[in-house]
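1. Generate a structure from the sequence data that follows.
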Amino acid sequence: MTHTFHIQPGSKISGNLYIPGDKSISHRAIILSSIAEGVTEISHLCMGDDVLNTIAVMRALGVQITVDADKKLARVKGVGLHGLKPSKTPLNCGNSGTAMRLLCGLLSAQKFNSILIGDESLMRRPMLRVAEPLRLMGAHITLSDNNTAPIAIIGNQHLIGINYESTIPSAQVKSAILLASLYANGEMKVREKTLTRDHTEKMLKHRGNIKIPSDISSAAFFIVAACITKHSDLIIYNVGVNPFRTGIIDILKLMGANIELINQQFFGNEPVADIRIKYSPLHGITIPQDLISKSIDEFPVIFIAAVTAEGNTLLRGAKELRVKESDRIAAMVKGFTTLDIKTEEYDDGVLIFGDQQFQGGCVNSFGDHRIAMAFAIAGNIANGSVVVTDCKNIATSFPEFMSTSNAVGLNIVCRDDH
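-> Predicted coordinates for the structure are as follows:
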């Protein structure tokens, strides 16, 4: 069974929103709490399928985790660094590259063997980038002939610290190395040519219970919706504004967006703020290279904003978009073509011609949650109804997306296709 979104053109985007907890931080909170000593309570946890799969994996490794889904609260009874137990079956990470890569680092340092698998999309994603540095540390890791999952990890290795300079900007790879280094002999140094999100580093310094900020990657869809829909005025509360994640705000402000951060504070070591967005006409830009890694997950909806801007928007140097849950450059260009939007596709980016009007049509999301949600936002300002197919994977990150959308002014109906 698949889910199809039917979006009718809507009205202004307005109201006050609470967005689910940050998925990226939630993964790290579950994993690090599992190998900590004692009990950790995690509040405002993301309840998407990706995080639930991480919880299931840690339970399979012997960790006691209780979850109150209504309260978005998890209670993790940590087993310490050396308390994990071997799983009787392969560990299924579902759709989550974050889970698979971080767990690869953690499990490479255990005394037992493990196998990591995922859904069809995850089993196609590149894993050599995480296996290589771990192998340099002494890990025994086997990939498929295409350097993808399944990942087979032979335990009881003796890891050593190394000096490693990353070749691909990836917080997931960095985090995997950091988790493995907790068990390694000697000093570990990781150097990044392009700095990436530092949630793992911040959480390693944290002590006690954890409160998760709202997810800026989920908030991004409503930030853009308010930016491009006339008469909109929206506030989103307690959003994580880690400077390595706020590229979308920086890009939209360069395009002329009216975005204000208010009530800034900290949840633990993570900065948060309420975000107020008002409609403002946008103009096209060339996206700065130093903002790409800070907005890599938000480009599908940034592209939606670019269509409405006066003048063209150019993105280059973003080849990483080709190896996400889908080929996001190709998926967005195909969707744009369906909705009568002109673009020029490059191997590492796209040129979006500005000041265009979305038409109605049926768009394939290719099972990618961020593609599906991005085109749902486009449907709000289209000249006709927009249908987005294969939307089931929205549940991986933002199962409340449709109800949240309709609460602030969008008009989305979900239908199940058998």
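2. alpha carbons only for contacts and neighbour counts from here, please
-> OK.
3. any idea what sits nearest residue 416, other than its immediate chain neighbours?
-> Nearest residue to residue 416 in three dimensions, chain neighbours excluded: residue 3, at 4.7 Å (Cα to Cα, 6 or more residues apart in numbering).
4. hmm, I was thinking of residue 361
-> Counting by Cα to Cα, 6+ apart, the residue nearest residue 361 is residue 386, at 5.0 Å.
5. Can you tell me how far the one you found is from residue 358?
-> With the distance defined as Cα to Cα, to the nearest Å, residue 386 ends up 9 Å from residue 358.
6. Looking at these two, which has the bigger crowd around it?
-> Using other Cα atoms under 10 Å, the more surrounded residue of residue 386 and residue 358 is residue 386, with 28 against 24.
7. check contacts around the more buried one.
-> Taking Cα atoms under 8 Å, 6 or more residues apart in numbering, we find residue 386 in contact with 6, 7, 8, 359, 360, 361, 362, 363, 376, 379.
8. I figured the fifth one was touching residue 388, is that so?
-> Spelled out, it's residue 360. No. Applying Cα atoms under 8 Å as the test, residue 360 and residue 388 come out as separate, 10.6 Å apart.
9. who has more neighbours, those two?
-> More crowded of residue 360 and residue 388, by other Cα under 10 Å: residue 388, with 25 against 21.
10. Assign a three-state SS to the more buried one, would you?
-> Here residue 388 is recorded as strand under DSSP: H, G, I helix; E, B strand; the rest coil.
11. if we can go back for a sec, for the contacts of residue 386, which one is nearest residue 206?
-> Ranked by distance to residue 206 (Cα to Cα), those are led by residue 376 at 37.3 Å.
12. Can I take it that the closest one is in a helix?
-> Yes. Assigned with three-state DSSP, residue 376 falls within a helix.
13. do you know how far the residue lying closest to it once chain neighbours are set aside is from residue 182?
-> Closest residue in space to residue 376, ignoring its immediate chain neighbours: residue 7 at 6.4 Å, by Cα to Cα, 6+ apart. From residue 7 over to residue 182 the distance is 48 Å, taken as Cα to Cα.
14. Neighbour count: these two, which is higher?
-> Under the criterion of other Cα under 10 Å, the comparison of residue 7 against residue 182 puts residue 7 first, with 25 against 15.
15. if we can go back for a sec, could you grab the helix/strand/coil label for the residue nearest to residue 376?
-> If you use three-state DSSP, then residue 7 falls in the strand class.
16. residues touching it, list them.
-> Contacts of residue 7 (Cα under 8 Å, 6+ apart): 376, 379, 380, 385, 386, 387, 410, 411, 412, 413.
17. tell me the contacts of the nearest residue to the third one once chain neighbours are set aside?
-> In other words, residue 380. Leaving out its chain neighbours, the residue that sits closest to residue 380 by Cα to Cα, 6+ apart is residue 9, at 4.3 Å. Going by Cα under 8 Å, 6+ apart, residue 9 touches 379, 380, 381, 382, 383, 384, 385, 410, 411.
18. again, only using 6 Å
-> 379, 380, 381, 382 (Cα atoms under 6 Å, 6 or more residues apart in numbering).
19. Please generate a structure for the following sequence too, so the two can be compared:
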Amino acid sequence: MSSHGAPIPMTSHACGPLTGEAQVPGDKSISHRSLILGALSVGETRISGLLEGQDVLDTAQAMRAFGAEVTDHGGGDWSVHGVGVGGFAEPENVIDCGNSGTGVRLIMGAMATSPIAATFTGDASLNGRPMARVTDPLTLFGTQAFGRAGGRLPMTVIGAVHPVPVEYTVPVPSAQVKSAVLLAGLNAPGKTIVIEAEATRDHTERMLAGFGAEITVEETEAGRVITLTGQPELTPQRIDVPRDPSSAAFPVCAALIVPGSDVRVPGIGLNPTRAGLFTTLREMGADLTYENERFEGGEPVADLRARFSPDLKGIEVPPERAASMIDEYPVLSVVASFARGQTGMRGVKELRVKESDRIDAMAKGLRANGVSVDEGPDWWTVTGLGHGNVPGGGLCASALDHRIAMSFLVLGMATQKPVRVDDAGPIATSFPIFEPLMAGLGAQIKRINR
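-> The predicted structure is shown next:
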């Protein structure tokens, strides 16, 4: 079942060249953080280009529940009148974060050092995901959390009455965990220190500095040491959200595997902690170029141009690159299916605890469409068949996961037989205009009448 209603089955058919411009939505990570940091500021933050997918809308509603005034002005323009650091009110009702692991984990961090309680829930997928990776470090501040077995939602978080600053080493690469601890540190006196051995997306650090927090980042032998001085008064900002590289991955990867394609994707954020997929595709031989490179709001941005690439080759993706492309491995595995040779992806155990077990979901779906996949606890290998040789014809389970659904719809654009997806409804959580955008480029994706 879809996370927000009845299942929406779809079939993707082989199509002619994909051409034109793909105006993908705003960056999901930055959209979440814009709303949360706006709510923690004093005054009005204005946001343009906000991603209006269900995940971000759920975060907006949560900020309202904590006392911020959040207004949709239309066309992706939003405003947030914040309540200041430590100013969150106790919500009257349960906070429903839908499908969003990013939303719930960051919000837990933001309220963890205020003397209030909040109960969080989500859809079936989110309620099955582990929250202890966030709540365990939050208890170091004095926070308490009570959830279902295995540290799962629904969960009640009781904020620390007298929070203390912490020093925490993130045990596995996770921008969500790092960000939750930093957001909790905002309302703790003194300096909160987060150490990560492997760099993850750094939007939280960049945006905290932009909102006026005292924060430093130092590269050491132990890794990145991030030091935040607590109890600042955050200054409201004007934020122009760059377009989401994770969403751009789908039209880009589709263009690489569909003969004759030439697609331009303008204004994509190319933060080094997010651009690993595009580096990997180029190493595979993809005809992918950056045009009009520039900086917007402190973030590197460029227009991407992707053309059909019939001579892709399999490679070993460096494990240290995983954090910069963790959400893009599903669609990378689709591209790998059309490459020659094996593409190995290692150090990716985080994929096992995303919206679904993404390694398992992609392996099953690719096998159903004639592609050989080997897998282990933190790795998988796809044996590519080369351009034009992927059979297709299979039924793929999306597992309530937007990226799984979109990846298999991309697969069907270049297979010998159509590819079916049991439920594409979750796509609305991150990429609500996926269907019309891809249709505008020339894709043949059809809803199945039940």
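20. TM-score for this pair?
-> Remark: TM-score between the superposed chains equals 0.97 [TM-score structural alignment, normalised by the length of the first structure]; 416 aligned residues with a Cα RMSD of 1.3 Å.
21. Which one (most neighbours) among the contacts of residue 9 of the first structure?
-> Neighbour counts for the contacts of residue 9 of the first structure (other Cα under 10 Å) peak at residue 379, which has 29 neighbours.
22. picking that back up, the residue nearest to residue 416 of the first structure -> the second structure?
-> Matched by TM-score structural alignment, residue 3 of the first structure corresponds to residue 8 in the second structure.
23. Give the full set of residues in contact with the residue nearest to residue 416 of the first structure.
-> Residue 3 of the first structure is in contact with 390, 391, 392, 415, 416, 417, counting by Cα under 6 Å, 6+ apart.
24. Can you turn the buried part of those into a ChimeraX selection?
-> For the buried members of these, the matching ChimeraX selection, counting by 16 or more other Cα atoms under 10 Å, is:
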select :390,391,392
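25. Still touching in the second structure? Go through the contacts of residue 3 of the first structure.
-> Retained contacts for the contacts of residue 3 of the first structure in the second structure, judged by both residues aligned by TM-score structural alignment, their matches' Cα atoms under 6 Å, are 390, 391, 392.
26. correct me, but the first one touches residue 370?
-> No. Residue 390 of the first structure is beyond contact range of residue 370, at 11.6 Å (criterion: Cα atoms under 6 Å).
27. what touches both of the two?
-> Shared contacts of residue 390 of the first structure and residue 370, defined by Cα under 6 Å, 6+ apart, are absent.
28. now the counterpart of residue 49 of the first structure in the second structure: how far from residue 103 of the second structure?
-> Aligned counterpart of residue 49 of the first structure in the second structure: residue 54 (TM-score structural alignment). Separation of residue 54 of the second structure from residue 103 of the second structure (Cα to Cα): 11 Å.
29. Which positions in stretch 362-381 of the second structure come out as buried?
-> 362-373, 379-381.
30. what's the span of that stretch, first residue to last?
-> In stretch 362-381 of the second structure, first residue to last residue: 11 Å (Cα to Cα).
31. That stretch corresponds to what range in the first structure?
-> Aligned by TM-score structural alignment, stretch 362-381 of the second structure corresponds to residues 332-351 of the first structure.
32. Show residues contacting the matching stretch.
-> 313-319, 352-353, 358-361, 363.
33. Quick one: these as a markdown table, columns for distance to residue 131 of the first structure too.
-> Formatted as a markdown table, the contacts of stretch 332-351 of the first structure follow (distance: Cα to Cα, whole Å):
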| residue | distance to residue 131 of the first structure |
| --- | --- |
| 313 | 36 |
| 314 | 33 |
| 315 | 29 |
| 316 | 27 |
| 317 | 24 |
| 318 | 22 |
| 319 | 20 |
| 352 | 36 |
| 353 | 39 |
| 358 | 42 |
| 359 | 44 |
| 360 | 44 |
| 361 | 42 |
| 363 | 35 |
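34. which one of the residues you listed is nearest residue 155 of the first structure?
-> residue 319 (33.7 Å).
35. Now check the second structure for the residue matching the closest one.
-> Match for residue 319 of the first structure (TM-score structural alignment): residue 349.
36. Could you do residue 94 of the first structure as well?
-> In the second structure, the residue paired with residue 94 of the first structure is residue 98, using TM-score structural alignment.
37. all helices for the stretch 351-450 of the second structure, in order.
-> 358-368, 402-411, 434-441 (DSSP state H, counting those that start in this stretch).
38. what span of the first structure lines up against the shortest one?
-> I take that to be helix 434-441 of the second structure. Going by TM-score structural alignment: helix 434-441 of the second structure matches residues 401-408.
39. doesn't residue 309 make contact with residue 256 of the second structure?
-> Yes. Under the criterion of Cα under 6 Å, residue 256 of the second structure makes contact with residue 309 at 5.1 Å.
40. Tell me, how many residues neighbour the match of residue 319 of the first structure?
-> Counted with other Cα under 10 Å, residue 349 of the second structure comes out at 19.
41. Check residue 47 of the first structure too.
-> 27.
42. Which residue of residue 256 and residue 309 of the second structure possesses the greater neighbour count?
-> Remark: of residue 256 of the second structure and residue 309, residue 256 carries more neighbours, 28 against 22, as counted by other Cα under 10 Å.
43. any idea what the more buried one aligns with in the first structure?
-> Residue 256 of the second structure maps onto residue 227 in the first structure, by TM-score structural alignment.
44. Would it be right to say that that match lies in a strand?
-> No. Under three-state DSSP, residue 227 of the first structure falls outside any strand and is assigned helix.
45. That one and residue 361 of the first structure: what is the separation?
-> 23 Å.
46. now do residue 166 of the first structure
-> The gap separating residue 166 of the first structure from residue 361 of the first structure is 42 Å, by Cα to Cα.
47. again, but for residue 22 of the first structure
-> Counting by Cα to Cα - residue 22 of the first structure and residue 361 of the first structure are separated by 32 Å.
48. Which one's more surrounded, the two?
-> Neighbour count, other Cα under 10 Å: between residue 22 of the first structure and residue 361, residue 22 has more, with 26 against 19.
49. Aligned to that one, what sits in the second structure?
-> So residue 22 of the first structure corresponds to residue 27, using TM-score structural alignment.
50. Near the closest residue to its match other than its chain neighbours, how many other residues are there?
-> In this structure, residue 27 of the second structure finds its nearest non-sequential neighbour in residue 244, 3.6 Å apart by Cα to Cα, 6+ apart. Number of residues near residue 244 of the second structure (other Cα under 10 Å) recorded here: 24.
51. which one in the first structure is aligned with residue 244 of the second structure?
-> So, by TM-score structural alignment, residue 244 of the second structure is matched to residue 215.
52. My read is that its match contacts residue 21, right?
-> Yes. Assessed by Cα under 6 Å, residue 215 of the first structure is found in contact with residue 21 at 5.3 Å.
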